[in-house]
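Visitor: quick one: sequence and predicted model below, then my questions.
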Amino acid sequence: MNQPELYVRLGRTGLAVSRLALGTVNFGGRVEESDACRLMDYALDCGINLVDTADSYGWRVHQGYTEEVIGRWLRKGGMRDNVVLATKVGWPMGDGPNNLGLSARHIISACEDSLRRLDTEWIDLYQLHKMDRAVPWDEIWRAMDILAAQGKVRYIGSSNAAGWDLAAAQERAMRRGAPGLASEQCLYNLLVRQPELEVIPAARAYDIGVFVWSPLHGGLLGGALRKIAEGTAVKSAQGRAVPALEAHRSVIAEYERFCAELGREPAEVGMAWVLQRPGVTSLVIGPRTPEHVDGALRALHQPLSDGELERLDALFPPVGHGGPAPDAWLD
């Protein structure tokens, strides 16, 4: 299923990444290791080459567990050259004051730890998991320069950044003669359209790729009301989906009726919408079964019509007048 349209270049780089990324936050606690390995095998067989993780993932077992699972899978399968491996740094990894954040010390030591757990010599995309505005960009870029010179990191990305973070990062990198950020990973879905104001416009201006996490808002856009009624809800019965459901119950009900009219699963519709948004490079999915992967592939290969997109805009209107700031809220 290695169809050409499955791959795009990551921002301004020459790196080809799949439009679907296998997110691994559920590995450990929700997806056992044997099932996780089967999922990674299945995703790779379907042409998904981007595997996204973080050093802190696996906390339900222990921090770093998810990277260890991926490392054992890579070692056993011998497919490292076929995988674009992305991980993250920045969340606390211990109780000490230097075991978190984006200091040069923590970035470099955390990278060494991730390489060991992942059982690999290099990380394709090393992402700043959260902004640490107490650390100047010169220090962050100095640490990344060291790792890149050692061949341990190929590209740098950010996650959960503001638009002005992206601008600050790129301006400082350009002054240093460095490429800067290749990607930004942000929360974006039908319910959370704020990235359209500044994050995505900034990424497009600097030719930074955009990965989207939680495209279904923790399962809320994946048929939550139907699953709750059936007693089959998992993600939609916990986390950010719970308060959001109470606040948006009527529109979620209308959304599920609309999806039923289309004869499509709500999860497919929600993911298809994100994949068709301007500036979006890849969708980070968090499947627990191969069937979830199949649904994401259908979302990719069966885009929504203009009329269907307009209906979704009516159900989930953009912020203000839509489009980038400040025009979105100016009269």
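Guide: Structure's in. What do you need?
Visitor: from here on, contacts and neighbour counts on C-alpha atoms
Guide: Will do.
Visitor: what distance separates the start and the end of stretch 114-134?
Guide: Stretch 114-134 has an end-to-end distance of 23 Å (criterion: C-alpha to C-alpha, to the nearest Å).
Visitor: now that stretch: how far from the chain's centre is it?
Guide: Distance of stretch 114-134 from its chain centroid, counting by C-alpha atoms, centre = their mean, to the nearest Å, is 14 Å.
Visitor: so which residues of the stretch 151-300 of the chain form helices?
Guide: 163-175, 199-205, 224-230, 241-262, 266-275, 290-301 (DSSP state H, counting those that start in this stretch).
Visitor: ok, which of these comes nearest Gly101?
Guide: Of all the helices of the stretch 151-300 of the chain, it is helix 163-175 that lies closest to Gly101, at 15.3 Å by C-alpha to C-alpha.
Visitor: list the helices and strands the closest one packs on?
Guide: Secondary-structure packing of helix 163-175 (3 or more C-alpha pairs under 8 Å, 6 or more residues apart in numbering; DSSP states H and E): helix 137-149, strand 181-187, helix 199-205.
Visitor: distance between that helix and the chain's centre?
Guide: Distance, stretch centre to chain centre, for helix 163-175: 21 Å (C-alpha atoms, centre = their mean).
Visitor: of the helices and strands packed on helix 163-175, which stretch is the most buried?
Guide: Of all the helices and strands packed on helix 163-175, strand 181-187 has the most neighbours on average by mean count of other C-alpha atoms under 10 Å, namely a mean of 24.
Visitor: here comes the other one, which I'd like you to weigh against the first:
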Amino acid sequence: MQYTALGRTALQVSRVCLGTLNLGVRASEPDSFALMDTALDRGVNFFDTANQYGWQKHKGYTEELLGRWFAQGGGRREKVVLGTKVFNPMSDWPNDSGLSARHIIASCEASLRRLNTDWIDLFQMHHVDRQAPWEEVWQAMETLTLQGKVRYVGSSNFAGWHIAEGQEAAERRRFLGIVSEQSVYNLVTRHVELEVIPASRRYGVAVLAWSPLHGGLLGGALRKLADGTAVKTAQGRAAQALDRHREAVASYEKLCDSLGLDPAEVGLAWVMSRPGVTAPVIGPRDLAQLDSALRALELRLPDEVLAELDVLFPPVGNGGPGPEAWAW
């Protein structure tokens, strides 16, 4: 396993982050436990979840599942760098969502109970709250870190200027502030290259790429649809994107075949090759998908392949960061 620092911190995390969105939902609890045990045995020490995950059963279900897994002992909790999230509504009540100090602290306490742990390594703001002043957000996060309940604070789905604004506010308080940003990033969706990644690199913020295969679109979607084995590919963001990118996806799968490589591994290897990216957040449903993601760690795409991928899935504008991406 390869490890790297989480942004500007000294915390060491695996170059692959195990996302838990499918655990307990598309994978049974015993299979989820086996998958997490295998990931940990193979050196994956970075796990990501959110307070609302498992909403298909009930909000908080996935954290509860993780809590039951941690309760088995064997050093599971001590070995894992655990991230969860706060923002999305957990009920219909007006103060049970967002980034008010009240909700941040209450949400942390609830996550700790569900996760069966005393601390959260990375407490991530799942979305920017335009109604919450940064002074209020950082006051709550400082309280939780001083209490030892949170080690680091991250963001997710922030714009570049939100990262800059939040970090400047934290620095005025002499608080560590944001150490990671989790954004959707893959060959199809490259908007973060404009400002999010440049802002993150400027402030020493780790970039975690969620949906690195665009919901399965880049994992051999057309072949799976033809074989009748598609699961995620046949629904959600992948199905919608396939209508727009069918020709490019077909060429992508043909390129992967010519290289003798699995499309999912190529897609993950591309994300991991991007400057500023700390880890993709993978969401395996079974051990085969986990094995595929770990093989991608060893895959180095030649420059000519990277150039061909840029032709198939062009960057936004002129490529690279703004303003050069859209101006002279």
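Guide: Sure thing, it's come through. In this text, all values refer to a predicted model and were calculated from it rather than measured experimentally.
Visitor: hang on, the earlier thing: turn the helices and strands packed on helix 163-175 of structure 1 into CSV, including distance to Phe211 of structure 1.
Guide: Formatted as CSV, these follow (distance: least, C-alpha to C-alpha, whole Å):
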stretch, distance to Phe211 of structure 1
helix 137-149, 20
strand 181-187, 4
helix 199-205, 10
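Visitor: between these, which one is closest to Gly263 of structure 1.
Guide: For Gly263 of structure 1, the closest of these is strand 181-187, at 26.9 Å, according to C-alpha to C-alpha.
Visitor: on average, how far is the closest one from the matching bit in structure 2?
Guide: Using mean C-alpha distance after the TM-score superposition for structure 1, strand 181-187 of structure 1 ends up 0.3 Å from its aligned counterpart in structure 2, as a mean over the superposed pairs.
Visitor: equivalent range in structure 2 for that strand?
Guide: Mapped onto structure 2 using TM-score structural alignment, strand 181-187 of structure 1 spans residues 178-184.
Visitor: would you mind measuring from the closest residue in space to Tyr185 of structure 2 that isn't next to it in sequence to Leu261 of structure 2?
Guide: Among residues not flanking Tyr185 of structure 2 along the chain, Ala209 sits closest, at 5.2 Å (C-alpha to C-alpha, 6 or more residues apart in numbering). Relative to Leu261 of structure 2, Ala209 of structure 2 is positioned 21 Å away (C-alpha to C-alpha).
Visitor: who's more crowded, these two?
Guide: Ala209 (26 against 14; other C-alpha atoms under 10 Å).
Visitor: map the more buried one onto structure 1.
Guide: Using TM-score structural alignment, the equivalent of Ala209 of structure 2 in structure 1 is Val212.
Visitor: tell me the contacts of that match?
Guide: If a contact means C-alpha atoms under 8 Å, 6 or more residues apart in numbering, then Val212 of structure 1 has 185-188, 274, 280, 282-284 as its contacts.
Visitor: give me that answer again for 6 Å
Guide: The neighbours of Val212 of structure 1, taking C-alpha atoms under 6 Å, 6 or more residues apart in numbering as the test, are 185-188, 283-284.
Visitor: stretch 97-116 of structure 2 corresponds to what range in structure 1?
Guide: Matched against structure 1 by TM-score structural alignment, stretch 97-116 of structure 2 falls on residues 100-119.
Visitor: give me the contact list for the matching stretch.
Guide: The list of residues contacting stretch 100-119 of structure 1 from outside it, by C-alpha under 6 Å, 6+ apart, reads 67-68, 71, 90-92, 132, 140, 143.
Visitor: repeat that for 8 Å
Guide: By C-alpha under 8 Å, 6+ apart, stretch 100-119 of structure 1 touches 55, 64, 67-72, 74-75, 87, 89-94, 98-99, 121-123, 128, 131-132, 135, 139-140, 142-144, 147.
Visitor: PyMOL command for the buried members of these?
Guide: Buried residues within these, by 16 or more other C-alpha atoms under 10 Å, are selected in PyMOL with:
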select buried, resi 55+64+67+68+69+70+71+72+74+87+89+90+91+92+93+99+122+123+128+131+132+140+143+144+147
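Visitor: host element of Trp326 of structure 2?
Guide: Trp326 of structure 2 belongs to no helix or strand when assigned by DSSP states H and E.
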